[in-house]
Each structure stands twice: as structure tokens, then as C-alpha cells.
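> What would the 3D arrangement of this be:
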Amino acid sequence: MARKPVAAVTSADVARLAGVSRATVSFVLNNTQVHRVSETTRAKVLAAADTLGYVPHAAARSLRAGRNNLVLIPAAVSAIGRLVSGWIDDLHTELEQYGCTTVLHAGRFPDPVTAARAWAELRPGAVLALDGSSLTAGAADVLGRAGVRALMAFAPQPLEGVCTVAFDDQRVGVLAAEHLVASGRRRLAVLMPRERGLSTFAAPRLAGARSVAARTVATVTPVEMGYTFASAVELARSWALRDLDGVFAYNDEYAALLLRALLDEGVEVPEDVAVVGCDDLVTAALQRPSLTTIRLDPPPAAQVAAALHELMENGTTAPLPGVEPALVRRGSS
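The predicted model follows:
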């Protein structure tokens, strides 16, 4: 049996229950400091809103204010590992202090301009792209014409009209491969995750490893693996046939799965194969053997939040420090 639709609660309903004007309701719920409202009146409005279950209309509030405080982060859910998810959580907390709301947008789009049009429909105040390739000049133009004042991206090269945080995934692959070669490994594997959304980051890491092979005696072979133990076991069981003596396993989470599966199949680490991860998660040091990894230090969430707020307010901000990968050598290599 279909449930009869319930009429939406409006600010007029809150005003009637509290015995005040709609303007007063707006002043209280939007925390407007210009108009002074007594604590008694404020308490009555908040109590009425709570009783009725009233939720302010964000889009209407943005139209009145002439600005949206929504910060949109394009990201496939599968692309968010523990390092990134923890950083985004910190960023969300910091942005709340500026009255901003953070939203992850996980849509699939054929090209950056189409993606930008979809993001622009939400009229965000800011777009933060963790993958710089998603913010081309054309995409930035679409967002700018839609009134998005704050555009920020992690990218290897400066992007026109975008506050760019320097970060090159190729450099991650270069560091991992250089370390493996320096450790005497010559037949390198680079793990390519099967999960959707990760190829954007995995492909440049593979390219970085291949650039090392091109100037050394090493070879690089891409190998696929899903983020399941069954997939790791399947890969480990074929390892002897592949004749590979070093692997850059994309990140610490995939590396941990593969490391366990290799050891279970009798493949010694690092004697038979050296393993390198990325992100330097807490668990990397707890593996047995402990996991060699690439540490990534993004700018502090508080600094990024302040820059996004300044971009939304003024259209400009000071440059942010880039992300410089660093090798952390441990027992797995």
C-alpha cells in the first residue's frame, strides 16, 4: 500500500509554532549575526524547528546569500583508500568551521567537460579534484561560467584557472622502481588494480616504473589484481611461472593482500620477491616482514580548507605546498 505523501514543513510552520516572523526564523536558523535576536527567541525558534523536524533548504539559502558553501570532491568510492579517506574526513571537519559542506561525487563521465557540466548543475562553491586530469581548461571554463569561484586540483603541472597542488603519480612509480632496481631486482611487476576508478592513479605509476626500466637493465610487467584475498591468491599461485623478482603493489592495502598470499604459497619475501607499497599506513610497519612503502604527505587539511575558503571569498589564495613522495625502506625489500 502506497504511503500518502506528507506535506513538507516550511519556515512559515516554524514561525507560527514559535510565534515569531519568518524573518526571525531565517535569522536564527542561518545564524545571521547582523540581526540581533534574544536568546529566549532563539531558543523558541530552535525548539519549534526541532519539534516539526524542519530542515532549511540549502539551495534557497544559497540563492539568498548569493553563494553556495558546498565543496564538491569528484571521487569514485573505490579510489579512496585509507590515507585519502582519513585526509578527506579531516578536511570535512576543517571546512565545517567555515560553514561549508563536503560532498563526494562519484559519477561516471566520458570526458572532463561533461563531468564539469554535471558538477556545475549543483552550483558548488568549490571543486577539489584529487585527480588533476579531471580538471582541464575546458572543464575549468564550464565551472567558472557557472559561478564556481574555487577550483583546486592535485596535479603534476599547473592548471590554468586552478589552484594546483603539485603531485605527480609518475614520481611514485619512479621511486618504487628505482628502489627495486637498486636492491638488485631486474624483473619488476607493477600491480594494476581491477577496481573502477583506480586506473587514473595506477596508470601514471606504471608509466613512472617503465621510465626507470627504459634507462636500466630492468623490465616492467603490469599484473592485474582485485582487492580480494582470492584475487591475491590467484596471482600468487602463478608467480613462479611469471618469473618476477620485484613488485610495486600500487598501495599498502593491495601490497598487504599480495604479501600474505605470496608467503602462503611458499614465495619468500624479500628473498624470492621484493614488495613495495605506497601510503605508509600504520599497518605497513606491522606486516611480517614489515612493508617497504612510499610515504605521501599531502598539505594539512586545515591549510587546504583555509585556501578553499579564501578562494570562495576572494577568488585568490597563496600557493599550497606540493606532495613529495618519499621512500620508507623496511623488511619486504
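> From now on I want contacts and neighbour counts done on CA atoms only, so please keep to that.
OK.
> which other helices and strands contact the one helix or strand A47 maps to?
Secondary structure from DSSP states H and E places A47 in helix 39-52. Contact partners of helix 39-52 among helices and strands, from 3 or more Cα pairs under 8 Å, 6 or more residues apart in numbering; DSSP states H and E: helix 11-18, helix 22-29.
> Next, the buried residues of the last one.
Right, the one you point to is helix 22-29. R22, T24, V25, S26, F27, V28 (16 or more other Cα atoms under 10 Å).
> how far is it from where the chain is centred?
The chain centroid and the centroid of helix 22-29 are separated by 36 Å, computed with Cα atoms, centre = their mean, to the nearest Å.
> between it and helix 39-52, how big is the angle?
With axes from the mean of the first three to the mean of the last three Cα atoms, to 10 degrees applied, the angle from helix 22-29 to helix 39-52 works out at 90 degrees.
> contacts for helix 22-29?
Residues from elsewhere that reach helix 22-29 (Cα atoms under 8 Å, 6 or more residues apart in numbering): S11, A12, V14, A15, T32, Q33, H35, V37, R42, V45, L46, P56.
> Tell me the buried residues within those residues.
S11, V14, A15, V37, R42, V45, L46.
> The fifth one and R64, how far apart?
The reference is to R42. In this structure, R42 and R64 are 21 Å apart, going by Cα to Cα, to the nearest Å.
> Next, the structure of the following sequence, for comparison with the previous one:
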Amino acid sequence: MTGHDVARAAGVSQATVSLVFSDAAATRVSEQTRARVRAVARQLGYLPQASGRQLRLGRSGLVLLAVPDIRAPYFSRVLAGAHEAAEAGDLTVVASSSWDADKLVRIATNTQFDALIFCSPTDQQLERLPSGVPLVFLDADPDLASAGPDRLVVELDVADGMRRLLSHLRDLGHRRIGRLRYAIDDYTFRARQAAFAAATDGLRVSERPVRQAGDLDLARGCARDLLASPQRPTAVVCDDDVLAVAVYHAADQLGLGVPTDLSVVGMDDVDAAQILRPGLTTVDLGAESLGRKGIEAVGALLGDGRQPTAQGAELIIRESTGRPGR
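The predicted structure is shown next:
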């Protein structure tokens, strides 16, 4: 894939493509044209050569962003935020959604990346981190930053989000709480479970683990088991909005109304949370902002900026929660 291919697909000259990926772009190419060329380049998988500024600094201008599943709505938004910030900072983001830690290390070793960003990294990935390159971790254990000066962690305040969800349910009068969670032993899911456990004092809790992310049929089955129990919960707290969709389906199959018979809350605030009927009460974890902060952290490690702050959480109350039906 060459700059000529990008130029032809974008309907511009090859010189324009070169300008877009150079220091001169801001003054010599319109913002609309720059956006079109960069969008086409991403679609075609084009990796530009380092700009003049990057060459002077001895950099490639490339940053690898590894996410668990690029198809998942939350992680695609993280990537969008990172792309936006990277374009403003003369960087190009290369995305990977491979869970294969060894493959990621090979990619990182064989390509001259200025930095690597791991979003919600798995324990396996953390055991095989490459050396000699700045590392940024999003939604990860804060202690990772203590391993060296070339590491930064952008924390995700999941605990505050979980507290807000449970406080909202308590205020509505719920005391029997169901929990649909991912039984995956990685930091991000351990953090959500720990936050939930810390906020449920005095509540009667029943849980069902989902042992594989992305399997909606499996999640629906676990949700049906949870809702079919004799002491059915009056509200269900889900690890993410995808699991909340599974609870909606299970409730419908069992003849339960949301929120008349059952309140449901999720986490992440993906687009589906607004499309669902009734709209899903959830926590916005600021996916785009997290991606932008990942690029800011890269800049801090490269000496081009300050370390970003932790990403906060916002409770979004919609129509899926109400007072207990019984």
C-alpha cells in the first residue's frame, strides 16, 4: 500500500497525501481534505513514513494500540479517541485486537513503534511485554507504572462508577441485587468485581458468572438462570452493556417487564444503551476520552506533554430502573 493508492482513493494528488502526513499539512491543506485523506489511509491500512519532525527527533511516528476486541463498541470508541488525538499530535495509530501475547510482541519487535498502548491488557500479555519501548496501559493495574520510567498507567475509575450504580438502586429501594459478571481473571474484570463487592453491604446478592466475553447466547442462558431463581432479584447489575442486553432478552422470555418487574443497569454506555427500549441506565466510562488520554500519556513519555489524569465515570440514568415491582 502506497501514498499513490491513498491519493487515487481519496481523489487528491500524491503531493497532497505527502503534505497531509507532513509538518506543512496544517497550513497548506484544508481541514476537510486532511480528514478525508487520513480516513482513506486508515481504511486502506496505509502507514506513512515518518514526517520531517519525527525524523529530526529520531522517531517513526507510529504508536501501536492493542485492545481485546476491536469489534466491541467500547473498544472501537477508545480507538476513535486515540486516532483523533494522534492526528493532532503528528502520530499514526496502528490497532491490534489479537489476544495472542506472543504475536503482539513479534509485531512490536519487528516494527519501529515509538510507543505501545495496551487497553484492558490480559495477564498473559503482561507476562510477555516487550522491552526497550515506552509502554502505556489503559484500564490497568496502577502498580504497572512502578516497573520503570518508561511506563504510564491511565486509570479508569470503575469503582466510582459501580458505587454510583448501586447507590442509585439503593435509593430506589432495591435490596435483592443480581449480578451478571464476566468470570475472566484479568485486571479489568477483577476491578469491577471488587468494586461491586465493596458497595453491596447490607444487600442480598445472587451472581451468575459468564465465562466467555462476546457470546450472547451463553450470557442469555446465565441471565435466565439468575432470573428464574425462587428469590428473584429486583435489579441486575451487569459488567457491561452487552450483558445487560442479554438480561433484557432473558426477562422478555420469562415474561418480566423492565423496569416494572426488574431493573437493569450496565456499564460502558455504548450506543446500544440508548437504542434499547427502555433505554439502559449505565455508567459512561468515557471511551473516547480514555483513548485520547492514552495518546497524551505517549506524549508525556516522549517528553512532549504532561501525564493525563485518571478517567472518571458518569452515571447515566435512563428508563431501565425504577422502584422494585414486588
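> Kindly reformat the contacts of helix 22-29 of structure 1 as CSV containing distance to A150 of structure 1.
CSV is the format used below for the contacts of helix 22-29 of structure 1 (distance: Cα to Cα, whole Å):
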residue, distance to A150 of structure 1
S11, 31
A12, 34
V14, 34
A15, 35
T32, 24
Q33, 25
H35, 29
V37, 33
R42, 33
V45, 34
L46, 32
P56, 24
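> Which two among the residues you listed are spaced furthest apart?
Checked with Cα to Cα, the contacts of helix 22-29 of structure 1 reach their widest spread between A12 and Q33, with 21.1 Å between them.
> what's the distance between the residue mapped onto A274 of structure 1 from structure 2 and R179 of structure 2?
Taking TM-score structural alignment for the superposition, A274 of structure 1 sits opposite S263 in structure 2. The spacing between S263 of structure 2 and R179 of structure 2, counted by Cα to Cα, is 12 Å.
> So for those two, which residue has more residues nearby?
S263 (29 against 22; other Cα atoms under 10 Å).
> which residues in structure 1 form strands?
Listed in chain order, the strands found in structure 1 under DSSP state E are 70-74, 101-105, 126-129, 150-155, 163-166, 187-193, 219-225, 246-248, 274-276, 293-295, 326-328.
> helices and strands around the fifth one, which ones?
Think strand 163-166 of structure 1. When contacts are defined as 3+ Cα pairs under 8 Å, 6+ apart, strand 163-166 of structure 1 sits against strand 150-155.
> packing partners for the strand it packs on?
Contacts defined by 3+ Cα pairs under 8 Å, 6+ apart place strand 150-155 of structure 1 against strand 126-129, strand 163-166, helix 301-314.
> Now do it: everything it contacts.
125-133, 135, 140, 161-168, 308, 311-312, 315.
> Buried ones among those residues?
Using 16+ other Cα under 10 Å, the buried members of those are 125-133, 135, 140, 161-168, 308, 311-312.
> Could you give the number of residues near C278 of structure 1?
Using other Cα under 10 Å as the criterion, C278 of structure 1 is surrounded by 28 other residues.
> quick one: contacts for it?
The contact partners of C278 of structure 1, by Cα under 8 Å, 6+ apart, come to V172, A249, Y250, N251, D252, T293, I294, R295, L296.
> And the second one, what's its match in structure 2?
Residue-level alignment of A249 of structure 1 against structure 2, with TM-score structural alignment as criterion, gives C238.
> Please tell me I have it right and that match contacts Y248.
No: with contact defined as Cα atoms under 8 Å, C238 of structure 2 does not count as touching Y248 (11.2 Å).
> In structure 2, which residue is most central in space?
For structure 2, the residue whose C-alpha lies nearest the mean C-alpha position (Cα atoms, centre = their mean) is F75; its distance is 3.7 Å.
> Quick one: map that one onto structure 1.
Alignment note (TM-score structural alignment): F75 of structure 2 maps to V84 of structure 1.
> and the gap between its match and Q97 of structure 1?
In this structure, V84 of structure 1 and Q97 of structure 1 are separated by 20 Å, where distance is defined by Cα to Cα.
> still on that earlier bit, let's have the contacts of C278 of structure 1 in a markdown table, adding neighbour count and distance to A213 of structure 1.
Output for these, formatted as a markdown table (neighbours: other Cα atoms under 10 Å; distance: Cα to Cα, whole Å):
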| residue | neighbour count | distance to A213 of structure 1 |
| --- | --- | --- |
| V172 | 31 | 14 |
| A249 | 28 | 17 |
| Y250 | 27 | 17 |
| N251 | 22 | 20 |
| D252 | 28 | 22 |
| T293 | 32 | 19 |
| I294 | 26 | 19 |
| R295 | 18 | 22 |
| L296 | 18 | 23 |
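> A232 of structure 1: neighbouring residues, count only.
A232 of structure 1 has 22 neighbours, counted by other Cα under 10 Å.
> any idea how far it lies from S333 of structure 1?
The gap separating A232 of structure 1 from S333 of structure 1 is 19 Å, by Cα to Cα.
> Check F27 of structure 1 too.
Using Cα to Cα, which is the criterion applied here, F27 of structure 1 is 61 Å from S333 of structure 1.
> next one: L143 of structure 1
When L143 of structure 1 is compared with S333 of structure 1 (using Cα to Cα), they lie 45 Å apart.
> likewise V55 of structure 1?
Using Cα to Cα, one obtains 55 Å as the distance from V55 of structure 1 to S333 of structure 1.
> So the two - more neighbours on which side?
Under the criterion of other Cα under 10 Å, the comparison of V55 of structure 1 against S333 puts S333 first, with 23 against 13.
> can you tell me which residues contact that one?
Contacts were defined as Cα under 8 Å, 6+ apart; by that measure S333 of structure 1 touches L180, S183, V269, P270, V273, A274, V275, V276, L291, T292.
> With adjacent residues omitted, what lies nearest to the second one?
Taking Cα to Cα, 6 or more residues apart in numbering, and ignoring the residues beside it in sequence, S183 of structure 1 has S333 as its nearest neighbour in space, at 7.3 Å.
> who touches the residue lying closest to D123 of structure 2 once chain neighbours are set aside in this structure?
Sequence neighbours aside, D186 is the residue nearest to D123 of structure 2 in space, at 5.8 Å (criterion: Cα to Cα, 6+ apart). Contact partners of D186 of structure 2, counting by Cα under 8 Å, 6+ apart, are P121, T122, D123.
> Which residue comes closest to C163 of structure 1 once chain neighbours are left out?
M152 (4.5 Å).
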